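[1] Sequence and predicted structure are below.
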Amino acid sequence: MVRCIPGYREHSDSMQDKPKVTFYLPPDLHRQLKIRAAVDLEPMSAIAEKALQFYLEHSEVVEEAANAHGSTFRVYHCPDCTSPVVLKHGELASLRHQPNVLQDDANLTVEPTPTTATTSDEELVPC
């Protein structure tokens, strides 16, 4: 089944005076972009243009956010300290009374998440 979205156009007249750029996106990112374009009734190229413009104007914010993930509080093990510490707001803070802090991550196992393949006979297409 093909669903047609009224008012949705892949290329507007203003696109013709812009240079063409080809991107190779991962399938999940491409899927998210297609959904966003359909929901917002906006061409994928316009959304990509906004994202690129934001990145070029605020690349340091994007980099900080990407680097902050997973390393907000890094645990340090000092041989002279009685407990592990973290650097929090420029100060060393003890983790002695933190029950949910793992002392050793060597025994951690990460379970793979199952990928669910969704099959559907519906497809969004530009009109």
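    Here it is on my side, so go on.
[2] CA atoms for contacts and neighbours, from now on please.
    Fine.
[3] Could you say which helix or strand holds the nearest residue to residue 75 once chain neighbours are set aside?
    Take residue 75 and drop its neighbours on the chain: the residue closest to it by CA to CA, 6 or more residues apart in numbering is residue 86, 4.9 Å away. The secondary structure element spanning residue 86 is strand 85-88 (assigned by DSSP states H and E).
[4] one more structure, for comparison:
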Amino acid sequence: MTGQTKSTAALLAILDAFAEVASAGLKELDRLVLVKGQMERRLRRRRKNSSLPALIELVLARPVVSAGCIAAELKISQRAALDLVAELGIREVTGGGATGRGGSCRIARTCSSANPNHAASCH
């Protein structure tokens, strides 16, 4: 192979990788839109001052949040945070159930990116 052929092959490989990553990103975006719609359906017949819409936005913005983080961000108790998590049906990563061990569970949704704006306020 000549130097130009190698460069062209390398450039094509990079472009193929970009296309794959873009495709994966679009699939993830479609999945998140679907999940958001499913969670928002649970908002029907809720009080206007419910914390549930804010919880939906929080869990979509962060791949993993703790009950303490939810409580701090939404300005509610950890018990209320755990009750909202149970109502949304979000999966808990640590096991033990949403009612276990002092509200220190970590709640997860599957996502590959985190919102850096929340990193300082959630621990």
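    Here it is on my side, so go on. This is a predicted model, so every value here is computed, not measured.
[5] TM-score for these two?
    Here the TM-score for the pair of chains, by TM-score structural alignment, normalised by the length of the second structure, is 0.30; 62 aligned residues with a CA RMSD of 4.6 Å.
[6] still on that earlier bit, just the buried residues of the strand holding residue 86 of the first structure, please?
    By neighbour count on 16 or more other CA atoms under 10 Å, the buried set for strand 85-88 of the first structure is 85, 86.
[7] Please name every helix or strand in contact with the helix or strand just after it.
    Downstream of strand 85-88 of the first structure, the first helix or strand assigned by DSSP H and E is strand 91-94. Judged by 3 or more CA pairs under 8 Å, 6 or more residues apart in numbering; DSSP states H and E, strand 91-94 of the first structure is in contact with strand 85-88.
[8] other SSEs contacting the strand it packs on?
    When contacts are defined as 3+ CA pairs under 8 Å, 6+ apart, strand 85-88 of the first structure sits against strand 75-76, strand 91-94.
[9] Name the next helix or strand downstream of the helix or strand hosting residue 54 of the first structure, please.
    Residue 54 of the first structure belongs to helix 44-57 when elements are defined using DSSP H and E. Sequence-wise, the next helix or strand downstream of helix 44-57 of the first structure (DSSP H and E) is helix 59-68.
[10] how far off helix 44-57 does that next one point, in degrees?
    Using axes from the mean of the first three to the mean of the last three CA atoms, to 10 degrees, the inter-axis angle of helix 59-68 of the first structure relative to helix 44-57 is 90 degrees.
[11] so where do the helices sit in the second structure?
    Taking DSSP state H as the test, the helices found in the second structure are 3-41, 52-61, 67-74, 78-88.
[12] Compile those into TSV and extend it with columns for mean neighbour count and distance to residue 107 of the second structure.
    Shown next, in TSV, are the helices of the second structure (neighbours: other CA atoms under 10 Å; distance: least, CA to CA, whole Å):
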stretch	mean neighbour count	distance to residue 107 of the second structure
helix 3-41	12	15
helix 52-61	18	8
helix 67-74	20	7
helix 78-88	18	8
